[in-house]
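>>> Next one to model:
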Amino acid sequence: MFKRVPSFLRHVGPGVVAGAADDDPSGIATYTQAGAQFGTGLLWTVFLSLPFMIAIQLVSARIGRVTGKGVAANLREHTPRAFLMTMVLLLVIANTINIAADIAAMGEALQLVVGGPQHFHSMAFGVITVLLQVFVPYRKLAPILKWLTLFLFAYVIAVFLVKVPWGQVLYDLVIPKLQWTSGYWMMIVALLGTTISPYLFFWQASQEVEELRLKGKGQGSDAEIRNDLRRVKQDTYIGMFFSNIVAFFIMVLGAVVLYAAGIRDVTSAAQAAQALRPLAGEFAFALFAGGIIATGMLAVPVLASSAAYAVAEAFGWPEGLERHWFEAKRFYAIIILATLVGTGLDFTPIDPMKALYWSAVINGVVAVPIMVGLMLLAGKKSVMGNFTSGFKTRLFGWGGVGVMGFAVLMMFWDVVRQLWR
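Predicted coordinates:
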């Protein structure tokens, strides 16, 4: 087993970390809420989104590897400045709310396990994640993030500790139960916004740039790029499959435990863990609560640094987690500000978990124009040279734009329809 450790660290890359970060505490809360509110009726969304998620993350990673620049840096060169700044601003707002929700959930989960004041735990997690990003260089931070991905298996194990009607699960996975209500479509937009998240586009592209810097070389020859793109493809496929399988099991757990018990409203991942305690047992509770803390430690750095990459690239500032803090002061200032503001929201009357739902909706809405920009960049020879996206990637990438756009339009249409009644 231990002989395989270096192999694991070598082959797991930004794609797997991005996929795991997608299942953060706020994502866990959204998936659990979907299961608690609609039972197994929304399981189909997990696998509907998978090919589109793979395509858009693959496009993001390819752009980073081929151009040697992140998403925002490429958008700055090829899109109107007003468009870029609007997207970056909305990304930073959504990420900060996400950070607040994740840190609150981590503090609450630790309180459930060991006791003590929740706010103290939250503040400690906020400070720890800031110190990790500012003082641990990328070459040492990356392996930590990779190992934290393994904690997501806790949610797979937890499902097998309860009785699951697999026949019903498989039926609802294949046969969607559509409802024409605003709550239903808003949940779909929230699920898609949680699964196909703009911050992951920025993160994975920027980490491919970090990998290039770590190797101390530029983009390299066509042969080197082609070899790296094979690794990028494998890494992204594994990461996105892993992410969606975990999301599937979390939604199943919410459906067969909470929905079946008549619990319809779950406002946080920690509340979900607490609700599971009397229904699924202490071990399932411990797995769920421990997973919240571990995935939060993985996701908060990804959220904060993706916001910092977006802002720094948009303004042309020096950026990168491999740089020392004094080489990229404004980049690290964004990381510190986003994390501390997110932590600070937990000390205000604002309910971070209610705000989280709307941040997921914002992510779903914002993802559409960003995905359009990415797909246009990926098809330009002036940007990608000989490595423009292939037919399948373009098909599913634009398909993802269509699915996300349709869900958003349905949500807005139903909201307008309700207002006119």
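>>> okay, CA-based contacts and neighbour counts for the rest of this
Fine.
>>> And the strands in the stretch 251-400 of the chain?
Ranges of strands within the stretch 251-400 of the chain: none, based on DSSP state E, counting those that start in this stretch.
>>> would you list every one of the helices in it?
Assignment of helices within the stretch 251-400 of the chain using DSSP state H, counting those that start in this stretch yields the ranges 269-280, 282-315, 329-345, 352-378, 381-384, 391-420.
>>> Could you export these as CSV, including mean neighbour count?
Shown next, in CSV, are the helices of the stretch 251-400 of the chain (neighbours: other C-alpha atoms under 10 Å):
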stretch, mean neighbour count
helix 269-280, 21
helix 282-315, 25
helix 329-345, 21
helix 352-378, 22
helix 381-384, 14
helix 391-420, 17
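>>> Tell me which of the ones you listed sits nearest to R230.
Judged by C-alpha to C-alpha, the one of the helices of the stretch 251-400 of the chain that comes nearest to R230 is helix 391-420, at 13.9 Å.
>>> what's the offset of the closest one from the middle of its chain?
Relative to its chain's centre, helix 391-420 lies at 19 Å (C-alpha atoms, centre = their mean, to the nearest Å).
>>> can you check stretch 95-111 too?
On C-alpha atoms, centre = their mean, the centre of stretch 95-111 falls 14 Å from that of its chain.
>>> Quick one: residues in contact with it.
Residues outside stretch 95-111 that contact it (C-alpha atoms under 8 Å, 6 or more residues apart in numbering) are 24-26, 117-122, 125-126, 199, 268-270, 273, 289-290, 292-293, 296, 299-300, 303-304, 307, 338-339, 341-346, 352-353, 355-356, 359.
>>> what do you get if the cut-off is 7 Å, keeping everything else the same?
25-26, 117-119, 121-122, 125-126, 268-270, 289, 292-293, 296, 300, 303-304, 307, 338-339, 342-343, 345-346, 352-353, 355-356, 359 (C-alpha atoms under 7 Å, 6 or more residues apart in numbering).
>>> Could you also give me the structure for this next sequence, so I can compare it with the first?
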Amino acid sequence: MLAEVLGCFAGRFGRVEPRRAAGQFVTGLLSELEVKTCWQLAEQAGHARPDAMQRLLYRAVWDADAVRDDLRQLIVGRFGAADAVLAVDETGDLKKGIHTVGVQRQYTGTAGRIENSQVGVFLGYAGADGHTLIDRRVYLPASWTDDRDRCQAAGVPDDIEFATKPELAAEMITAALKAGVPAGWVAADEAYGNSATFRAGLREQEIGYVLAVSRSHLVPLDGGKTRIRADRVAADLPASAWQRRSAGAGSKGPRFYDWAWLDDVCTDADPDDGGRHSLLIRKNTTTGELAFYRCWTPRPATLAQIVRVAGIRWSIEESFQAAKSQVGLDQHQVRRWDSWHRFTTLALAALAVLAICAADIADQDHADNGLIKLTVNEIRRLINACIIHPISDLAHRLHWSGWRRRHQARARRAHYTRRLNLELQP
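Next up is the predicted model:
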């Protein structure tokens, strides 16, 4: 599978050197390296210097978007289904300084608070028997797009303008559908569900959605004549309105919740679009905590279908966890626009290896042998035990130890010199 994933985009490299480096890069991301930057990946690959890996991310000639398209086609060929779900969400990486593309003090769910961070919006694909990430966009705050000199220094193309996170998500969904990705649904959290423009764009493309909204979201009733907070709607529901259903299997068994479905409501926008608007409410059976969803389908749907999509949204959270813990999605040390897209695309390729292997093994292993199915974590361990053989040559390791310390010493001298010069200026 590693060879198949690398082979699907090998033709995007005009020269053998970057093609070979890309294969070593993805293999290194799957390795057991604790930190997966160009230095560590180069040492893992047996290089004497990090130049080839750095050149791959910065100066080499290749199109990261074209590689993404090839990778997406491979994933869809394995997981594709007419009722597949496109899930969108964002994730942040904590950063220092101000020069890394898109970085500023902003809220990130990674830290749960406002931090100096970089945020990326991602598109996940959950199909017949597996899920993974298929697209990515770096979020540029207005503080960046309003400062064209800053953008130019980070390599941001001149035609890139400010776009909200829902707008970036809509771009990725539109691109996927235009590329022929089979999907029947979109799922997202309330940062996207609260956007009327985002919901309208999905209806124009006639794709169903189950989008979380905030408890204070105003629900239009009676054709939009009345607007009531979502939590007030839930408070007025009788006990008979709730049904207990599973949102899918979790690590500890079926995820049961109580659900209330108000069919044919929320019709303030485009009431004649030919689809069915509804409000879905989920209640935690233990804590009583409520969650709310605006739903739309181009044709009649059942509660079971709506609940399934609501549950599948969590697949993108699982993909984020696997991408960060297994293939170093958040470990890049790049500052420029192209470099971020290149590193992230290669990380998605490494993640696809794990996701497809897990699905293939699950399809083949139907025996009740007292073992759980192989997880992406365990598959990566087996890849390292059986395929990736770390270089143990002592001379190679000592060379890299000396190279790192020498480079760090030069960098420290440069920083000290700059700091002293700034202190001596009048």
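>>> Work out the TM-score between the chains.
Once superposed, the chains reach a TM-score of 0.23 (TM-score structural alignment, normalised by the length of structure 1), with 151 aligned residues with a C-alpha RMSD of 6.4 Å.
>>> how about the helices of the stretch 251-400 of structure 1, which one is nearest G15 of structure 1?
Using C-alpha to C-alpha, the nearest of these to G15 of structure 1 is helix 282-315, at 12.1 Å.
>>> Can you give the distance of the closest one from its chain's centre?
8 Å.
>>> Same question for stretch 125-140 of structure 1.
Centroid separation for stretch 125-140 of structure 1 versus its chain: 19 Å, with C-alpha atoms, centre = their mean.
>>> Could I get the buried residue list for that stretch?
Residues of stretch 125-140 of structure 1 classed as buried by neighbour count (16 or more other C-alpha atoms under 10 Å): F125, G126, T129, V130, L132, Q133, V134, V136, P137, Y138.
>>> In helices, which of those appear?
Per DSSP state H, helices hold the following members of the buried residues of stretch 125-140 of structure 1: F125, G126, T129, V130, L132, Q133, V134, Y138.
>>> Looking at those, which is nearest L75 of structure 1?
Nearest to L75 of structure 1 among these, counting by C-alpha to C-alpha, is Y138 at 24.2 Å.
>>> so how far is D102 of structure 1 from the closest one?
With distances taken as C-alpha to C-alpha, to the nearest Å, Y138 of structure 1 is found 22 Å from D102 of structure 1.
>>> Looking at the buried residues of stretch 125-140 of structure 1, which one is closest to H78 of structure 1?
Nearest to H78 of structure 1 among these, with distances taken as C-alpha to C-alpha, is Y138, at 28.4 Å.
>>> For the helices of the stretch 251-400 of structure 1, give me a markdown table that also has distance to V66 of structure 1.
What follows is those, written out as a markdown table (distance: least, C-alpha to C-alpha, whole Å):
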| stretch | distance to V66 of structure 1 |
| --- | --- |
| helix 269-280 | 38 |
| helix 282-315 | 16 |
| helix 329-345 | 23 |
| helix 352-378 | 10 |
| helix 381-384 | 6 |
| helix 391-420 | 16 |
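>>> which one of these lies closest to L148 of structure 1?
So among the helices of the stretch 251-400 of structure 1, helix 282-315 is nearest, using C-alpha to C-alpha, at 6.2 Å.
>>> and the angle for the closest one with helix 329-345?
Helix 282-315 of structure 1 runs at 140 degrees relative to helix 329-345, counting by axes from the mean of the first three to the mean of the last three C-alpha atoms, to 10 degrees.
>>> OK, contacts around A64 of structure 2?
Applying C-alpha under 7 Å, 6+ apart, the residues contacting A64 of structure 2 are H341, R342, T345.
>>> In helices, which of these fall?
H341, R342, T345.
>>> In space, what's closest to the first one - neighbours in sequence excluded?
What that stands for is H341 of structure 2. A64 (6.4 Å; C-alpha to C-alpha, 6 or more residues apart in numbering).
>>> quick one: secondary structure of L351 of structure 2?
At L351 of structure 2 the chain is in helix, as set by DSSP: H, G, I helix; E, B strand; the rest coil.
>>> Distance of the nearest residue to it once chain neighbours are set aside relative to A170 of structure 2?
Leaving aside its sequence neighbours, L351 of structure 2 sits nearest to A323 (C-alpha to C-alpha, 6+ apart; 6.1 Å). Separation of A323 of structure 2 from A170 of structure 2 (C-alpha to C-alpha): 22 Å.
>>> Next: G28 of structure 2.
32 Å.
>>> what about those two, which has more around it?
Neighbour totals were compared for G28 of structure 2 and A170, and G28 leads with 26 against 20 (other C-alpha atoms under 10 Å).
>>> does the residue nearest to S122 of structure 1 when sequence neighbours are not counted sit in a helix or strand, and which one?
Counting by C-alpha to C-alpha, 6+ apart, S122 of structure 1 lies nearest to G107, which is 4.3 Å off, once chain neighbours are set aside. According to DSSP states H and E, G107 of structure 1 maps onto helix 81-114.
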